[in-house]
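Colleague: A predicted structure for the sequence below; I have some questions about it.
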Amino acid sequence: MGENIATRNQLQFHNSPAFDVSLDVQGGSKIVDEDGRLIRTGTLWTASSHIITAVIGSGVLSLTWAIAQLGWIAGPVVMVMFSFITYYTSTLLVSCYRDPVTGKRSCTYSDAVRSHLGKVQVKMCGFIQQLNLFGTTIGYTVTAAISMVAIKRSTCFHNSGGKDPCLTSSNPYMLAFGISEIILSQIPNFDKLSWLSIVAAFMSFTYSGIGLALGIAKVAENGKIKGSMSGMSIGVVTPAQKMWRTFQALGDIAFAFSYSIILIEIQDTVKSPPCETKTMKKATQLSLAVTSIFYILCGCMGYAAFGDLAPGNLLTDKGLSSPFWLIDIANAAIVIHLVGAYQVFAQPIFALVEKTAAKFFPDSQFITKDIKITIPRLGSYNLNLFSLVWRTLFVILTTVISMILPFFNNVVGFLGALGYWPLTVYFPVEMYIAQKKIPKWSMRWICLEILSFCVLAIALCAAGGSVTGVVHDLKVYRPFKTSN
């Protein structure tokens, strides 16, 4: 009864044809790999869909606003810079998937840090990773609710001819999103999320494509390209506001490229041969190339359409509003995408808590015992009461916090600042240095450390800008109130 609960969960759907994992051991088919865990079936395409699902999220909606703070020169340059930094450090990270001494696979990001940097660093990494994953689920809940409210208000405005102010609270929509996540959180692990990630990735292209197309149409309607070389000008905002907004924009862009937090977990679903590292480098290259092009096009076309007064959220915050039915489709796609993305980011938290609980309480029937439930035409499902209760409480907690702090841009910026440097840059760089035994003060070591330090400085500035924004919002916001 004290087995690894994550391992047990990986096996619990093997009798279900709905999840395509039915394998006959007696017939010679393998259901476990060399580590005694369910055999991995992930490919370049499933890994890419997971990455795209994680990358193209709420971050794309704030890029127009971010470029408006930076201007035509710095905006695109910063986006390209973050894209290259993310790709480079991601290749370092996937190279550290296996233990440098034993060759054992790392199931999680923390396992990789433990293998390369030791127990002290892994504690810091685990805390930052779980905090960032937790924060991201809150950000996704806020964003999904905002999009659902936008659909409601769009329909209301259309039906009333613009006469009704259409005051709408986001709280019921956050509750609806939370209920859907309680149900989906019973999916056991990443191996069972491929179908959800593929759907979510398709939704990403849908709303990004609509935003891009409508941005182009808006520019054509205006008959000119708006914006300036330096972004939001002094006079419209104070010098202090310009500085903090610029810092917050850096955090928004960093958040848009933050996915390394779950890269090792994604890599652990990839089958071998070929080598997992080769597959993941190709998946990273493909995914970042696609998402970066979308990001730059969406951000720049939105800025060209709205100029320095670009909205905080391209599809909801006084941004694109017609044709209303197409905007509704885009916002619906955002909601569907975030339903899947929430699970992609929540699963590592679920796995950690359940694994830890099974380790400390191996004889607890509540934690380790499964209840077999037969589902007609789908096979059987092993219900674990601890997983059911714990995952439900987690979703409830993130939903309540989202209802208290529904600040889109500032939450996005803070999450980007919080997680980008340590998880996307610092730990991959330090692990790579340890793995390759790069001599201290060598040219390569100096270049890697300079990269890490520069991104740290950017992250600190971004965090300052976002915190300042949250403080400003809290001065005027009243929780659980209807907003316009």
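Modeller: Looks like it came in fine.
Colleague: please count neighbours and contacts with C-alpha atoms only from this point.
Modeller: Will do.
Colleague: and the strand or helix carrying Asn132, what other elements does it pack with?
Modeller: Here Asn132 sits within helix 119-160, counting by DSSP states H and E. For helix 119-160, the elements it packs on are helix 109-117, helix 171-184, helix 324-360, helix 385-404, helix 408-419, judged by 3 or more CA pairs under 8 Å, 6 or more residues apart in numbering; DSSP states H and E.
Colleague: ok and that helix relative to helix 408-419, angle-wise?
Modeller: Counting by axes from the mean of the first three to the mean of the last three CA atoms, to 10 degrees, helix 119-160 points 170 degrees away from the direction of helix 408-419.
Colleague: contacting residues around Ser208?
Modeller: By CA atoms under 8 Å, 6 or more residues apart in numbering, Ser208 lies in contact with 60, 294, 298, 330.
Colleague: same thing with Leu309?
Modeller: 68, 232.
Colleague: give me that answer again for 10 Å
Modeller: Leu309 makes contact with 64-65, 68-69, 226-227, 231-232, 236, 303, 319 under the criterion CA atoms under 10 Å, 6 or more residues apart in numbering.
Colleague: got it, and Gly126?
Modeller: So Gly126 contacts 108-111, 113-114, 132, 352, 423 (CA under 10 Å, 6+ apart).
Colleague: redo that, cut-off 7 Å
Modeller: Applying CA atoms under 7 Å, 6 or more residues apart in numbering, we find Gly126 in contact with Ser110.
Colleague: ok so, going back, quick one: the helix holding Asn132 to helix 109-117, angle?
Modeller: 150 degrees.
Colleague: what's the angle from helix 119-160 to helix 385-404?
Modeller: Going by the same axes, to 10 degrees, helix 119-160 makes 60 degrees with helix 385-404.
Colleague: returning to that earlier point: strands - which of the contacts of Ser208 land there?
Modeller: Using DSSP state E, no member of these falls in strands.
Colleague: secondary structure element for the residue nearest to the spatial centre of the chain?
Modeller: For the chain, the residue nearest the mean C-alpha position is Ala54 (4.1 Å; CA atoms, centre = their mean). In the assignment (DSSP H and E), Ala54 maps to helix 44-55.
Colleague: okay, now the one to match up with it:
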Amino acid sequence: MVSADEMQFHLEACEHGLEVQKGTNLLLDDDGKPKRTGTVWTASAHIITAIIGSGVLSLAWGVARLGWIVGVTTLVVFSGITLYNSSLLADCYRSPETGKRNYTYMEAVKNNLGGKMYIACGMVQYANLYGMIIGYTITASISMAAIQKSDCFHKRGHEASCSVSNNPYMIGLGILEIFLSQIPNFHKLSMLSIVAAIMSFSYSSIGMGLAFAKVISGKGERTTLTGVEVGINLSAAEKTWRMFRAFGDIAFAYTYSQILIEIQDTLRSQPSENKVMKKANIMGVFTTTTFYMMCGCFGYAAFGDNAPGNLLTGFGFYEPFWLVDMANICIVVHLVGAYQVFSQPLFSAFESWAIWMWPNSKFVTEEHLISIGGSAKYRFSTSFLRLIWRTLFVVLATVLAMAMPFFNDILALLGALGYWPLTVYFPIQMYIAQKKVGRWSSRWIALQLINFICLLVAAAAACGSVQGLSKDLNAFKPFKVED
């Protein structure tokens, strides 16, 4: 039997994600961990990589469902809420009394709100992270298949039947991620995140530019202040459900708080991490919102009520085909990096638990040097545990993505359920506990009002996602080949 004290120690070790290193002469921080080298620029790159997924290209669909007034207002409001709560969360990185660092989001919750909240946070966070990984596998494969379709349409005409299976692309992506998953920890992802951030700017700019070109050419379609209108093809109830789903899509597009503490833990200790992180939050959220507004608004202006779910893979644009192909390549490269950004907290948690359970096991702790290429051109070190477990992790995510090609709807549900607790509830409650904000004071009431409003929006978005998911389940066929 494991005692309560041992279990508590295990949970803390699991969250610390300490990498076992033997015989190293690395410069160390004051807590014995390798010295951090992150800056405001690397943190901003991590944030942009995490926030701007290919979902930015679906915002035109969301704005079309909500209309100009509600759509634009929703983008601005969620941007403000995300930035404000991210600033609150940045202050929770260190304990005010001791100055002790919280290495992960879950550890910050545990030290500020207690063990029960810690467990609840872990369940939501890890489910959300793994759901996003599966969703990224699906989305990246759709973009890869779209490249093949684009070339087919260019050669055979826009009305040609260009059926493509996404499954081979999912398998290929899984093989690549198996190799990338051997990157030891979050601190080694800076270059990958910078490349991914550049890619996100690239495909967002291409989608935005193509939509803008259509608008200024005079080919833009009719738009309204209230969005898609109720009529013969759309009932009032269905419009309401779609509006709820649009709220969920926009809320999910701003979700990155579940890895904010992990990003902050890469920053060097001077200047103060929370000040640097707040600057990175402003840069990341402002940049993201700018692209979201332009892609969503230009896309709606270009296509009106017929805005596709994805400007680049939904074939709102066919020509120039090479530019559409380039944008989809950028999406794939970005999602390859984002996959690793969201995987590392899961990798760290399991491996730290294994080290705690079997500290003397060579299978778990011993590092082995692996060489690839002639004359050992490429070298990296790994343990047998890391090699086998991370490979199985990627294989399972790939199989689930292939088995449930409609998983994007499940992902939207996870986003609706995860946005409120991870981005709003836990940061607000930790801030209240840390700053000892008095109950029923003006600040306490304002914070709880934000909390309650976001809960209502998340509940509505979840209901909309469930309604859309029910339609997919009626036609569910495991490992279905996508056309």
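Modeller: Arrived safely, thanks for sending. For clarity, every value in this text was computed on a predicted model and none was experimentally measured.
Colleague: what's the TM-score here?
Modeller: Once the chains are laid over each other, their TM-score by TM-score structural alignment, normalised by the length of structure 2 reads 0.93; 468 aligned residues with a CA RMSD of 2.0 Å.
Colleague: for the residue nearest to the centre of structure 1, give its distance to Met280 of structure 1.
Modeller: 15 Å (CA to CA, to the nearest Å).
Colleague: next one: Cys125 of structure 1
Modeller: From Cys125 of structure 1 to Met280 of structure 1 the distance is 21 Å (CA to CA).
Colleague: who has more neighbours out of those two?
Modeller: Met280 (27 against 22; other CA atoms under 10 Å).
Colleague: and the alignment partner in structure 2 of that one, what element?
Modeller: Using TM-score structural alignment, the equivalent of Met280 of structure 1 in structure 2 is Met277. For Met277 of structure 2, the host element (DSSP H and E) is helix 273-303.
Colleague: check Ala213 of structure 1 too.
Modeller: helix 194-222.
Colleague: packing partners of the helix or strand just after that helix?
Modeller: Moving toward the C-terminus from helix 194-222 of structure 1, the next helix or strand (DSSP H and E) is helix 239-256. When contacts are defined as 3 or more CA pairs under 7 Å, 6 or more residues apart in numbering; DSSP states H and E, helix 239-256 of structure 1 packs onto helix 63-94, helix 408-419, helix 443-476.
Colleague: the next helix-or-strand element following the second one packs against which elements?
Modeller: In this case it means helix 408-419 of structure 1. Sequence-wise, the next helix or strand downstream of helix 408-419 of structure 1 (DSSP H and E) is helix 427-436. For helix 427-436 of structure 1, the packing partners by 3+ CA pairs under 7 Å, 6+ apart come out as helix 63-94, helix 109-117.
Colleague: ok, average deviation of the longest one from structure 2?
Modeller: Between helix 63-94 of structure 1 and the corresponding residues of structure 2, superposition yields a mean separation of 0.4 Å, by mean CA distance after the TM-score superposition for structure 1.
Colleague: just give me the closest of the contacts of Ser208 of structure 1 to Lys271 of structure 1.
Modeller: Distance to Lys271 of structure 1 across these (CA to CA) is lowest for Phe294, with 28.7 Å.
Colleague: ok, the nearest residue to that closest one once chain neighbours are set aside to Thr269 of structure 1 distance?
Modeller: Distances taken as CA to CA, 6 or more residues apart in numbering put Ser208 closest to Phe294 of structure 1, at 6.9 Å, once the chain neighbours are dropped. Look at Ser208 of structure 1 and Thr269 of structure 1: by CA to CA, they are 27 Å apart.
Colleague: ok, Ala68 of structure 1 touching Ala305?
Modeller: No: between Ala68 of structure 1 and Ala305 there is no contact under CA atoms under 7 Å: 10.8 Å.
Colleague: which one's more surrounded, those two?
Modeller: When neighbours are counted by other CA under 10 Å, Ala68 of structure 1 and Ala305 differ, and Ala68 comes out ahead with 33 against 28.
Colleague: just give me the match in structure 2 for the more buried one.
Modeller: Match for Ala68 of structure 1 (TM-score structural alignment): Ala64.
Colleague: Gly59 of structure 1 too?
Modeller: So, by TM-score structural alignment, Gly59 of structure 1 is matched to Gly55.
Colleague: count of residues packed around the closest residue to its match other than its chain neighbours?
Modeller: Computed as CA to CA, 6+ apart, the closest residue to Gly55 of structure 2 that is not its neighbour in sequence is Ala253, at 6.4 Å. Using other CA under 10 Å, the number of residues around Ala253 of structure 2 comes to 27.
Colleague: what do we get in structure 1 for Ala253 of structure 2?
Modeller: Looking across to structure 1 (by TM-score structural alignment), Ala253 of structure 2 lines up with Ala256.
Colleague: repeat for Phe291 of structure 2
Modeller: Match for Phe291 of structure 2 (TM-score structural alignment): Phe294.
Colleague: coming back round to it: and of the helices and strands packed on helix 427-436 of structure 1, who's closest to Ala200 of structure 1?
Modeller: So among these, helix 63-94 is nearest, using CA to CA, at 19.8 Å.
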